[in-house]
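1. Any chance you can model this:
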Amino acid sequence: MLRVVRLHAPAWWPAFLFAAALLLSGCSLLPQKDAAESDATPGAVASAGGTAGTAFTVDVQAEPATVREFLERHLEIQRFRELDDLGAVEISRLMVAAEANARELLNTLGYFTPTLTLELRETPGGKAPREVRITVEPGPLTRVSSVQIDFSGPIAENPAAEAQRDAIRTGWALRAGQPFNQQAWDAAKTGALRTLTARRYPTGSILASKAEIDADRSEARLGATYESGPAYRFGPLVVNGSQRYPVDSVRRLARVPTGAEYDQQLLLDAQQRLASSGYFNSVFLTLDTTTDPHAAPVVAQLTEAPLQRVVLGVGFTTDSGARLSIDHSHNDMPLLGWRAVSKLTIDRDLQSLGTEWTAIPDDSGWRSFASGQLKSEVSGSFTVDSGRLRGGRSQGGDHIDRSIFLQYDYAVNRGFNPPPSASALSLNWGWTGRYFDNAAAPTRGQGVALELAGGYTLSGEQLPFTRTYVRWIGFVPAGTVSNDDDTQRRNARIQLRAEAGVVSAADRAQIPSTLNFLTGGDTTVRGYGYRSIGAVKPDGQVIAGRYLGVASIEWQRPFVYQGQLTAWDSTVFIDVGAVADRPADMSAKVGVGVGARWASPIGPVQMDLAYGIAVHAFRFHLRLGFTF
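-> All right, here's what the predicted structure looks like:
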């Protein structure tokens, strides 16, 4: 509800009387010529110099530009321009309605005391025989003076919901001191309702709302009352559309927390687990709010994916050029009943063929898996032909992934005076935690991954070794950037990255090069080629090394164009990385540069121009998407 309160004589009353007098007279806005003559021959005026088929043009004079553009788009008088049989009297009457329409439009922008002047001009040499000029002085912009948010229903009395009530109040988008307009008012109400219905109370609603406008003080007093409805808990999963897979398998894939308080994010997470499992083409999960709130069924509407699928893909990376890939998936392998995904990839520096088999997870989310891969890639100064077999258990969670597996590796190095070929068997443990505000395009939060392995070399002398690898990324807010009218804001941020790796073994141990480390490229040290930074042999050739260190700092700032926030960010960065066979031989390679980030409809696009100080060369890096 929008209510305008005026504490003094209403400014629009004299204007209304004046407009009414103009309407009754029907001629006060006519140009200074014979009205009867102009009305009798509308076609003659058009043919004398205007464009046939256009009765008049509309020229809006207003500042700021956002007001002018808004009026030009939404004024109803624009709809009548193409009626070429309109005379001056009819246009004058349309102008009276246009004044009221313009005031209504300005009210939605937060301008409640505008001054408008409407003129009808003869323009025989213009685009049309007449021009309607609307001059607008919008007056002071109304700002919010106070906000009152109240609650009704169970949420008002539930002590456990105090944090939710506080979140709604603190998250209210249209705060005291900010400019008032209808769009921001509607968005604030809707945003608070989303916060209410996102947890415990999915049937919540707006019970009442009001915006009291003091036009003379240019102030708005806002109030809203929210009705929560009953609190809901997740009940059993009801599956519709699954024919090939048992309901229990769908339940274990979704992992809906039956018995827990309703949380929209938990429902979306379960939906995402089903959608990303590969078993279904479409997934839609809803809470049935027509039944018992203490055990509301979760309804899964599914469309199964084909039993087998082949996908051809082409792509391009600045690291390795054009890429061709072929993927084959089988969702129900004979005998095992596992899912198999096989992939062939070919690009300039890498050719690989691999397959991974995974079982349906158990009730705890753990699943068995097996995988194999053959690969040939350029690593440092050599080409490495390698193979890898894995088998073990993994668990994928909303924020944490875990795995434990047995792994066999072999690597054959090709080139001038290559390192010896090697093979090894190891037991591996992996843990990854992701704590981002947005998994696809994070702006705050952090992620950390840890890999530990221990095993024996199988080539030459059989010797023990251990391998440790850790990587981390963090996003730290660094101020807020807003548009000119302060209605949109986005955080600038500092992105920090770090990697470290160590392979501990006797010097004579023959470690497969695929277990050692190389760095450089789009996601590590920019300004250098992909996996071009490694340990340096006495003859100058680069090989994979036993020690790795990488660090990066990047400042990302939203880009403002013509006073408006855009979907782009500008960046500056410094990357440092080093690889060696001994810690004393670590020599840092530094890359510096600038770049841009674009929040595209299909994911974040990262573009960087980096200068590798050690190689004295610029390098362009392009990457689509964010993964950790």
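2. From here on, just use CA atoms for contacts and neighbour counts.
-> Fine.
3. Trp366 contacts Ser394, doesn't it?
-> Yes. Between Trp366 and Ser394 a contact is recorded at 5.5 Å, counting by CA atoms under 8 Å.
4. Overlap of the contact sets of these two?
-> Counting by CA atoms under 8 Å, 6 or more residues apart in numbering, Trp366 and Ser394 have no common neighbour.
5. Can you give me the distance of Gly372 to Glu356?
-> As defined by CA to CA, to the nearest Å, Gly372 lies at a distance of 7 Å from Glu356.
6. Then Ile149?
-> Counting by CA to CA, the gap from Ile149 to Glu356 is 53 Å.
7. Pro419 too?
-> Counting by CA to CA, the gap from Pro419 to Glu356 is 30 Å.
8. May I ask you to confirm that Gln462 is in contact with Tyr456?
-> Yes. Contact criterion CA under 8 Å: Gln462 and Tyr456 qualify, at 6.1 Å.
9. the more surrounded of those two?
-> Tyr456 (20 against 14; other CA atoms under 10 Å).
10. want to put them side by side, so please do this one too:
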Amino acid sequence: MPIIMDSKWFSVLNKSTPSIMFRFLLLCCLVAAWCLGAGASICSAQQGEQTAELPDKISGTESPPQVQSYSITIKGNSSIKEKDLRKAAAGELLMFEQRAYRKADIDDAAFQMRSAYLQAGYAFALVDYTYEKKGDHIEVIFDIQEGPRVIVENIVFQGNRNIAADKLLSFFGEPAKTWGRKQQTIFVESAVRDGINMIRDHYRGEGFIDVVVKNPDLSFNENRSGVTITIAIEEGPQYIISDVQLQGDLLPGLAPGLDKIKNELTGKPYYVRRKLFLRTSLEDAYDAVGYAEANVAIEVIQQDEPGRIILDAVITSGTQVRIADVVISGNDSTKESFIKDRLQLKPGDIYTRGKKMESFRKLYDSGLFAKISMELSGPREDGSRILEVEVEELPTREYFVEPGWGSYEQLRLRAGAFEKNLFGIGKNGRIDGLVSMKGETISLSYTDPWLLQTAISMNVPLYFESRDEPSYTSDEAALSVLFSRKFSKNLTLSTGYQYKMTQLSNLADDSVLQKEEEDYNKGTVGIQAIWDSRDDIFYPAAGLRLASSFDISLPALGSEIEFGRITLGCRYFIQLPQEYILGLRATTGLIIPLGDQSFIPISERFFNGGDNTVRSYQHSELGPKDENNEPTGGLGYNVFSIELRKRFYKNFATTLYVDAGNVSPNKSLLANDFMPYASGSDLLDDTLNDFFSEFRFGIGIGFQYLLPVGPIRIDVAYNPDPAEIWNEDNWAFHFSLGMAF
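-> Take a look at the predicted model:
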């Protein structure tokens, strides 16, 4: 109950309380009681309001049914498919489902559908909807009135005295087209607005800084299927830079450079960015000779002649900054010498912003630092400054365990450790091991990313491998010294030397093309060039990758066998409409026996077939086989593939593909009854004669789930013409990681 106080209460207090203190205490108690009563009244009022708002929640014992289902229907659309309209509003429809079926999300979805119509040229399209709740079901119906598709019949410019209409038309680009007997431009209001903005920018870039490009006048024909767009332009005067005046601290040594800057601007149309260009050019010129704190103030002076202006620049050079010393901090793991080697500013150097930015680039390129700051201390007595460099280091050590699966190796596990700042000087060290159902590998490597402070990187890998192949088992140990340099964003060249010791076992006694010792040592030098412009290394949608390599093994290099090897490869990806991707692949290789070499060990030959080559075959199973039905390999091979890719749902993708490939020699082996060759020249002749013969094909479908480290892939491929003589299968199934190419 609320407590009510009126004047009678206060009169009672005044008559009956002899003490002022007592009256004060009693008054405080009454005020507190009133506050409590008022609070209770407010709570009662709020409760009453809730009761008034939700009478159905207290009027009975049963709650209304919760929404269990919903339906969305789209009607009235004939020009745009329902799936495309749902795609246009996919985000809003998803939020509708996730946020308790809010009507506001349906309103947003209708807006997105109408936007899709506007982008397709249906300028009068309307998208209405009904939202009705029936028990535990919500029914949404989108009602579409498409209207006609509007074609731009003409664009007329008015007032353009200085810039031709053809030039202005070019700023409307090439919006979506409708194709019939002739090419026609559809009307898209947003494209018209963009074109007008570009016209305005172009005028200002030509010096018409007061230009006014008015909103377009749209004149539709009788059935509203065509429109004429009229754009009125008030050009105003063209502003030209008649002179550039330099004042202040003018250094005689900079005179030629300053004159060049003036000449680049004099006589050119004026717009606001010209001021920025002049300021930046002057500051850079002074910075290059050590005046890093130079300041340039520019004033635009209008002359009496309309449209003629002067740029007046006042230069304050400040003092020339020279580095007295460099102080490094924050480097807990990285040696100070490593950081100083990458700084372009040394004690005694003149300080410039250009050298500072280059120092930033080189330090960040090392990949060792999360944050870098460079500041100059206050001037010393001689005017020199101390460069204070503070770094924040990134973690440099990484441990990894990578389980995997290969179509041939089956279950496999890779584990190891990587350190990218060995000894605190930015060198890389790596150790890893791989175990699979077909073998084991352990490798160690040391990498110097900047050999002798150059752009050349050096890698020294050492590995030991034991592996079971279909036709043999090999045990290898190899040491390499490899050098590479990135010449551009896309081009990398590599060269190096490798010494490898190989032991072969489980060979058939009459293995084709193999004789003499089963163990050999090989010394090889080689060179490789790679051009890679793909937009993604795991699942590219566009770009080109070209690879070529040549290596040679000779006795002078410590080799017991003599031959050369050439490989060429091309992968090309084209983005098609509707998010389809076309992938093309061509790979070829040739081994050339040298000297008295009349055979090539089986572990050095080319093999074909498998999840990454011709997918209608199991690993290395394509091509000639011996009496034990084991693949023999060859001195030449080819692989060609065409693949259509499509991501159809989130991270799920599918591919349709055709592979073709061969191994050479092939027919000649049959003609010679698999007899060993007497000379390397005969072996090479047969290889070249058969190089483009006996191609085998694979036609298939694949499914992928895309992960950040590459896709999980399933391929099923059909062999349309299996060779009975080699006991080939009609079908092959592969489960592996990564794309085929």
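11. Superposing both, give me the TM-score.
-> The TM-score (TM-score structural alignment, normalised by the length of the first structure) is 0.60; 492 aligned residues with a CA RMSD of 5.9 Å.
12. Three-state assignment for Ser471 of the second structure, please.
-> Put simply, Ser471 of the second structure is coil when judged by DSSP: H, G, I helix; E, B strand; the rest coil.
13. Trace it over to the first structure, please.
-> Applying TM-score structural alignment, one finds that Ser471 of the second structure aligns to Ser381 in the first structure.
14. helix or strand for the closest residue to Ile206 of the first structure other than its chain neighbours, which one?
-> Spatial nearest neighbour of Ile206 of the first structure, chain neighbours left out: Tyr226 (4.6 Å); criterion: CA to CA, 6 or more residues apart in numbering. Following DSSP states H and E, the helix or strand that holds Tyr226 of the first structure is strand 219-227.
15. Kindly report the same for Arg73 of the first structure.
-> Per DSSP H and E: helix 65-74 holds Arg73 of the first structure.
16. Please name every helix or strand in contact with that helix.
-> strand 56-62, helix 88-109 (3 or more CA pairs under 8 Å, 6 or more residues apart in numbering; DSSP states H and E).
17. can you redo these as TSV with mean neighbour count and distance to Lys343 of the first structure?
-> Formatted as TSV, these follow (neighbours: other CA atoms under 10 Å; distance: least, CA to CA, whole Å):
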stretch	mean neighbour count	distance to Lys343 of the first structure
strand 56-62	20	60
helix 88-109	19	55
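18. Can you check which of those gets nearest to Arg434 of the first structure?
-> helix 88-109 (41.2 Å; CA to CA).
19. which stretches of the stretch 1-150 of the first structure form helices?
-> 12-25, 35-40, 42-49, 65-74, 88-109 (DSSP state H, counting those that start in this stretch).
20. Columns distance to Thr190 of the first structure on top of these, output as JSON lines?
-> As requested, the helices of the stretch 1-150 of the first structure are exported to JSON lines (distance: least, CA to CA, whole Å):
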{"stretch": "helix 12-25", "distance to Thr190 of the first structure": "31"}
{"stretch": "helix 35-40", "distance to Thr190 of the first structure": "50"}
{"stretch": "helix 42-49", "distance to Thr190 of the first structure": "49"}
{"stretch": "helix 65-74", "distance to Thr190 of the first structure": "23"}
{"stretch": "helix 88-109", "distance to Thr190 of the first structure": "17"}
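21. Which of those helices sits closest to Trp185 of the first structure?
-> Of the helices of the stretch 1-150 of the first structure, the one closest to Trp185 of the first structure (CA to CA) turns out to be helix 88-109, at 9.6 Å.
22. still on that earlier bit, can you give me the angle the helix holding Arg73 of the first structure makes with strand 56-62?
-> Calculated by axes from the mean of the first three to the mean of the last three CA atoms, to 10 degrees, helix 65-74 of the first structure forms an angle of 160 degrees with strand 56-62.
23. quick one, helices of the stretch 201-350 of the first structure?
-> Going by DSSP H, counting those that start in this stretch, the stretch 201-350 of the first structure shows helices at 247-254, 264-276.
24. Take those and lay them out in CSV including distance to Gly595 of the first structure and mean neighbour count.
-> Output for the helices of the stretch 201-350 of the first structure, formatted as CSV (distance: least, CA to CA, whole Å; neighbours: other CA atoms under 10 Å):
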stretch, distance to Gly595 of the first structure, mean neighbour count
helix 247-254, 39, 18
helix 264-276, 31, 18
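25. can I get the ones you listed in a markdown table with distance to Gln541 of the first structure?
-> Formatted as a markdown table, the helices of the stretch 201-350 of the first structure follow (distance: least, CA to CA, whole Å):
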| stretch | distance to Gln541 of the first structure |
| --- | --- |
| helix 247-254 | 48 |
| helix 264-276 | 43 |
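26. Gly313 of the first structure reaches Leu324, doesn't it?
-> Yes. Look at Gly313 of the first structure against Leu324 with CA under 8 Å: they come within range, at 5.8 Å.
27. These two - which one has more neighbours?
-> Leu324 (15 against 10).
28. Aligned to that one, what sits in the second structure?
-> For Leu324 of the first structure, the residue aligned by TM-score structural alignment is Leu413.
29. Thanks a lot, see you next time.
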